[in-house]
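Asker: Predicted structure and sequence below. I'll ask about it afterward.
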Amino acid sequence: MAKKALVIGSGIGGLAMGIRLQSLGFDTTILEKLDGPGGRAYVRKIDGFTFDMGPTVITVPHFIEELFALERGQPCLSEPDFPPTILGDDKRVKEGTSGGPHTSRYVQIVPILPFYRIYYDDGSFFDYDGDPASTRAQIQALAPEDLEGYERFHRDAKAIFERGFLELGYTYFGDLGTMLRVIPDLLRLDAVRTLLGFAKKYFKNPKMQQVFSFETLLVGGNPMSVPAIYAMIHFVEKTWGIHFAMGGTGALVRGLVKKFEELGGTIRYHAEVAKINVVRENGKKVARGVTLAGGEVLRADLVVSNGDYAHTYLRLIEPQFRFWNSDPIVKARRQSMSLVVVYFGFKADGSEATKLRHHNIILGPRYEELLRDIFGRKILAKDFSQYLHVPTLTDPSLAPPGHHAAYTLVPVPHNGSRLDWELLGEPFSDKILRFLDERGYLPGLMNRLVHKSFVTPDYFEHTLNSYLGNAFGPEPLLVQSAFFRPHNRSEDIANLYLVGAGVQPGAGTPSVMMSAKMTARLIAQDFGIADIPSHELEAESAREPLAAE
């Protein structure tokens, strides 16, 4: 008889985890608080518009193809994580659909070019498409003094990508020894200094420093404090491109749900988990199921939480069952920033594509000081930077005929700031839209607007159960990375695992899919299901802490 597994949360990490558990032979139920799947990738449909509420940047389509290729009893955990066939294929970046044969049965994924249009406050812009010739031409136009620096950056970022992502990306740092063994390589690559400091080694012009450091904001990281190993994002995007699921990220979510159900999995909505049930067996603390908010008890052989890391330990597990993740330890971890996201629909006038692209980064007049306001001083500044997503430039079906659907995302402090978003939300969201209108990104927007809604850090805290309203889990600092990031296998409780942005390897759509594979390998090892490559689980002393009180 198959063992039973429960997954808390149907975010992309939870769905990927459910698919992998089914492939391992478990009978899996995913429990979702909301009325539909996705978690942070939930979809809002209103007034004829379809809005992805969360992630919209898709990269490494191989990770998606790998999930859709899984079958019951065929976990494929021993196969190469980065087979040679997925490297060096420029067609997947620039031509046609890019999802692979299994993916195409569930969702259509197309490449987006440029990856981003990056606007500076003076109105100039940089179209980042990952193409070295195009990049050099734009540097020549905007900052010719940095051409030679770009060549050195390109060389050194590639080395970080090859070691940090291709070789170490799936390494589970379950013990300190595993971390210590890679530190010499990180020092040699200069990957432990801050990302912005790393960029300043190569680029004199502030515009180039911003182009080659802003991307960590899309995974909750402050370029002034994340380690330079995140320079690998440049090469992740350059290698596999940026992609879009036709129908929106919600179409990818629906495809993952369909695959999970085809493999025999069950998903329940309106099923908020109030408690992870822990029992003592043979001197160990063991997770044996959950209790739902309505009082229903569900039993299982293992539990995986795709919920917020801090919420999982602080709210779902009683303190007497925690030692390594006690309240002081969990609360001491610095959380990522939060977001204000404004969803808006407007009448098209035909001019949108002349200035905007699918993905747009609109930088404010300040860069480093604004980062200090958000991450350090935790104040709401008068100026802001934003990520403007206009998916209807690629897929008009997301809006009624003659209209566009868009959202714009503004980084703000998390709720540790004690900002009152009930008072600030409406005027701040109006200010953001007026900026797009008055600065000419979407001229006449306020007169063309037919729908507006928004979320603030309160949505992340109270609807998504995210501690302090963080948007991306623990902030990706050097001291909160690898071994120092929350672990995918609980140190406190046997048969309890975590997956998603809050644990290893980190936030971002590709990372949470990697997280599911890493956690699946741990489960396979613990339950004796499949042979796991030894290099993936180096020097695990996994079970020893369980007896600790």
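Answerer: Yep, it's here. Owing to the predicted nature of the structure, the values given are computational and were not obtained by experimental measurement. Numbers count the residues shown, from 1 in each chain.
Asker: switch to C-alpha atoms for all contacts and neighbour counts from now on
Answerer: Fine.
Asker: What's the end-to-end length of stretch 277-287?
Answerer: With C-alpha to C-alpha, to the nearest Å as the measure, stretch 277-287 spans 6 Å from end to end.
Asker: Identify the residue nearest K158 in space, chain neighbours excluded?
Answerer: Using C-alpha to C-alpha, 6 or more residues apart in numbering and skipping residues adjacent in sequence, the residue nearest K158 is F235, 6.3 Å away.
Asker: burial count for P400?
Answerer: Neighbour count of P400, defined by other C-alpha atoms under 10 Å: 16.
Asker: Identify the residues contacting it.
Answerer: Going by C-alpha atoms under 8 Å, 6 or more residues apart in numbering, P400 touches 48-49.
Asker: wait, is it part of a helix?
Answerer: No: under DSSP: H, G, I helix; E, B strand; the rest coil, P400 sits outside any helix and is assigned coil.
Asker: And the strands in the stretch 1-150 of the chain?
Answerer: 4-8, 27-31, 43-46, 49-52, 109-112, 116-119, 125-128 (DSSP state E, counting those that start in this stretch).
Asker: ok so V278 is a strand residue?
Answerer: Yes: when three-state DSSP is applied, V278 is found to be in a strand.
Asker: which ones are touching it?
Answerer: For V278, counting by C-alpha under 8 Å, 6+ apart, the contacting residues are 285-289, 317, 321, 493.
Asker: what secondary structure does the closest residue in space to it that isn't next to it in sequence sit in?
Answerer: Closest residue in space to V278, ignoring its immediate chain neighbours: A287 at 4.5 Å, by C-alpha to C-alpha, 6+ apart. Here A287 is strand, with the state taken from three-state DSSP.
Asker: next, the one to line up against it:
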Amino acid sequence: MTPTTLSPTHPRRKTAVIIGAGFGGLSLGIRLQSLGFDTTILERLDGPGGRAYQKRTPDGYVFDMGPTVITVPHFIEELFALERGAAGLTTPDYPAQVLAPNARIKAGDSGGPRTRDYVKLVPILPFYRIYFDDGTFFDYDGDPENTRRQILALAPDDLAGYERFHADAQAIFERGFLELGYTHFGDMGSMWRVVPDLLKLDAVRTLFSFTSKYFASPKLRQVFSFETLLVGGNPLSVPAIYAMIHFVEKTWGIHYVMGGTGALVRAFVQKFEELGGQIRYGAGVDELLVTDDRGRPVRRPLGRRVARGVRLESGEALHADLVVSNGDWANTYLKRVPAPARLVNSDLRVKAARQSMSLVVIYFGFRKDGEDLGLRHHNIILGPRYEALLTEIFGRKVLGQDFSQYLHVPTLTDPSLAPEGHHAAYTLIPVPHNGSGLDWSVEGPRLVDRVLTFLDERGYIPGLRGRLTHQEFITPDYFEGTLDSYLGNAFGPEPRLTQSAFFRPHNRSEDVKNLYLVGAGAQPGGGTPSVMMSAKMTARLIAQDFGLHPDLLGEGVKSAAD
């Protein structure tokens, strides 16, 4: 088949191909269009979103299949404000107005002026209702006074510990997120320059160990460490720098996009296409086209290697000036970059990396029966064990006799996602990835039955079995097969200390010139705000490499010494 060269609409413009229309691919596509590239996004599925794909059922339900927690709304506003030729790469990452005391709007429409042109973003309070196994709960809303009142009722001896935790977590947030969040750690020097600060902040010990310094109550240790599970991290092994999540949420709140996260995905697609970008669906990528300087095939992992484009699963070849993968980091290298072109990201290194856990997610609809469920928009339902369960999931990779779950009921905020008189919900259960060897065709239905029975019999949704009108679920096999994630991981490489910062996959490939990465598998990591940060970091690297912004120095992002 004759190769196709992506023709720029302007003779001086460079062309870019992005593999994957997830949050990372769409955010970077918008940025590349604003930089002046002509960008094509290739999506394997029949619609956009990737992990954030939205499913509509024939019986009238709408389910966000992935991310549902939206934070840091000014990241979204910045993307919608971009225009062709106005890249926004040298503007402050955190403008003064978003750091002001009243930056978090607590009621009404919480989006910025350009965001409101595309979607309606509303704040959610409490952020989470956290249920303990004994039936008590903690409403986590970021309000220090309400938090103090609940601590006094739950574990009064821990109030002084909370004050110390609050101060130390704020210091980690200010250094780790506000100052270093956009730093691309492309060499060991950039890493070593920040190590003294991280040691001083005690941010390299594990998060659970960090929280245990301040709280004697097992319940409060769980309240202030569980959040990393929503980005694929084990609280027992992620570094304590993740304590900054507490302050990210309390600074800018947690939000919901009316119409679901899928509405935000569609809005990003609209913005990307308004800037002249193109998306092709059903366009899976089989391999990257990689040559040496002279355009010859690469036969050994030495010398200069250059990405020239991609070959689709259909056999069609597309040539471009640069290629970006928003796909799974491991499978990008293992499946799509020819082995002779890989020296740093070799089979040995990629397969040795520890992948995040996976998920079983149950999507279900049920009839209302007039009573207040007692649930909130976001609910964390913790099982009787915490540390032991985490060890089973991440370490032993087995299914235990109990489970914890995140129960999302968006129709409490947005009834449009279900037929009249019904609720749409999903519940997410952390499970081992497919390195476990578990047979999900057997274990999946068993776990689903146990979870739904639990929600019914424990009174979270009384009479659920008799009220169900829709039910389906996904397992790690969905992540491995449909989303093409190595071992069916749900969040990319596990965010351990040894897989963070410099040790996390680099956004600029070390092996292939003009190949870049974006998304949860790259720096800084998983979660929707981090993925949008990743897009800006990668855009800065591309701008530097292509000479578009000479004022972007060093790694083209922020100096780790700043």
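Answerer: Received it, and whenever you're ready, just let me know what you need. Bear in mind that the values here come from a model prediction, so they are computed numbers and not experimental data.
Asker: And the aligned residue in structure 2 for the residue nearest to V278 of structure 1, how close does it get to D347 of structure 2?
Answerer: Taking TM-score structural alignment, A287 of structure 1 has A307 as its aligned residue in structure 2. Applying C-alpha to C-alpha, the value for A307 of structure 2 to D347 of structure 2 is 19 Å.
Asker: go on, G395 of structure 2?
Answerer: In terms of C-alpha to C-alpha, G395 of structure 2 sits 22 Å off from D347 of structure 2.
Asker: how much space is there between the residue nearest to S98 of structure 1 when sequence neighbours are not counted and I112 of structure 1?
Answerer: Closest residue in space to S98 of structure 1, ignoring its immediate chain neighbours: R92 at 5.1 Å, by C-alpha to C-alpha, 6+ apart. Distance of R92 of structure 1 to I112 of structure 1, computed by C-alpha to C-alpha: 10 Å.
Asker: list the residues that contact both of the two?
Answerer: G241.
Asker: Quick check: closest non-adjacent residue to the equivalent of G108 of structure 2 over in structure 1.
Answerer: By TM-score structural alignment, G108 of structure 2 lines up with G96 in structure 1. Spatially, and ignoring its direct neighbours in sequence, G96 of structure 1 is nearest to V110 (6.2 Å; C-alpha to C-alpha, 6+ apart).
Asker: just to revisit the earlier point, for PyMOL, what selects the buried ones among the contacts of V278 of structure 1?
Answerer: The following PyMOL line selects those of the contacts of V278 of structure 1 that are buried, judged by 16 or more other C-alpha atoms under 10 Å:
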select buried, resi 285+286+287+288+289+317+321+493
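Asker: circling back: burial count for the residue nearest to K158 of structure 1?
Answerer: By other C-alpha under 10 Å, neighbour count at F235 of structure 1 equals 20.
Asker: do the same with S534 of structure 1
Answerer: Counted by other C-alpha under 10 Å, the residues lying close to S534 of structure 1 total 9.
Asker: Which element, helix or strand, includes the counterpart of it in structure 2?
Answerer: Under the alignment (TM-score structural alignment), S534 of structure 1 pairs with L553 of structure 2. Secondary structure from DSSP states H and E places L553 of structure 2 outside every helix and strand.
Asker: quick one: contacts for L553 of structure 2?
Answerer: Contacts of L553 of structure 2 by C-alpha under 8 Å, 6+ apart are Q544.
Asker: I'd say the residue nearest to V278 of structure 1 and A494 touch.
Answerer: Yes: between A287 of structure 1 and A494 there is a contact under C-alpha atoms under 8 Å: 6.2 Å.
Asker: hang on, the earlier thing: now do the same contact list for the match of A287 of structure 1.
Answerer: The contact partners of A307 of structure 2, by C-alpha under 8 Å, 6+ apart, come to 288-291, 321-323, 512-515.
Asker: one more time with 10 Å, if that's ok
Answerer: 288-292, 295, 319-324, 337, 341, 511-516 (C-alpha atoms under 10 Å, 6 or more residues apart in numbering).
Asker: If any of these are buried, put those into a ChimeraX selection.
Answerer: Provided next is the ChimeraX selection string for whichever of the contacts of A307 of structure 2 are buried by 16+ other C-alpha under 10 Å:
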select :288,289,290,291,292,319,320,321,322,323,324,337,341,511,512,513,514,515,516
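Asker: In strands only, show me the contacts of A307 of structure 2.
Answerer: 288-291, 319, 322-324, 515-516 (DSSP state E).
Asker: Please render these as JSON lines that adds distance to P95 of structure 2 to the earlier fields.
Answerer: Formatted as JSON lines, these follow (distance: C-alpha to C-alpha, whole Å):
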{"residue": "L288", "distance to P95 of structure 2": "38"}
{"residue": "L289", "distance to P95 of structure 2": "40"}
{"residue": "V290", "distance to P95 of structure 2": "40"}
{"residue": "T291", "distance to P95 of structure 2": "42"}
{"residue": "H319", "distance to P95 of structure 2": "38"}
{"residue": "L322", "distance to P95 of structure 2": "31"}
{"residue": "V323", "distance to P95 of structure 2": "31"}
{"residue": "V324", "distance to P95 of structure 2": "28"}
{"residue": "L515", "distance to P95 of structure 2": "31"}
{"residue": "Y516", "distance to P95 of structure 2": "27"}
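Asker: and of those, the nearest to G260 of structure 2?
Answerer: V324 (27.0 Å; C-alpha to C-alpha).
Asker: Structure 1: which residue goes with that closest one?
Answerer: Going residue by residue (TM-score structural alignment), V324 of structure 2 aligns to V304.
Asker: got it, and G519 of structure 2?
Answerer: Per TM-score structural alignment, G519 of structure 2 is aligned with G500.
Asker: now N507 of structure 2: how far from I393 of structure 2?
Answerer: Going from N507 of structure 2 to I393 of structure 2 by C-alpha to C-alpha gives 29 Å.
Asker: how about the closest residue to L409 of structure 1 other than its chain neighbours, secondary structure?
Answerer: In space, and not counting its chain neighbours, L409 of structure 1 is closest to V341: 4.4 Å by C-alpha to C-alpha, 6+ apart. Under the three-state scheme (three-state DSSP), V341 of structure 1 adopts strand.
Asker: Alright, that wraps it up for me.
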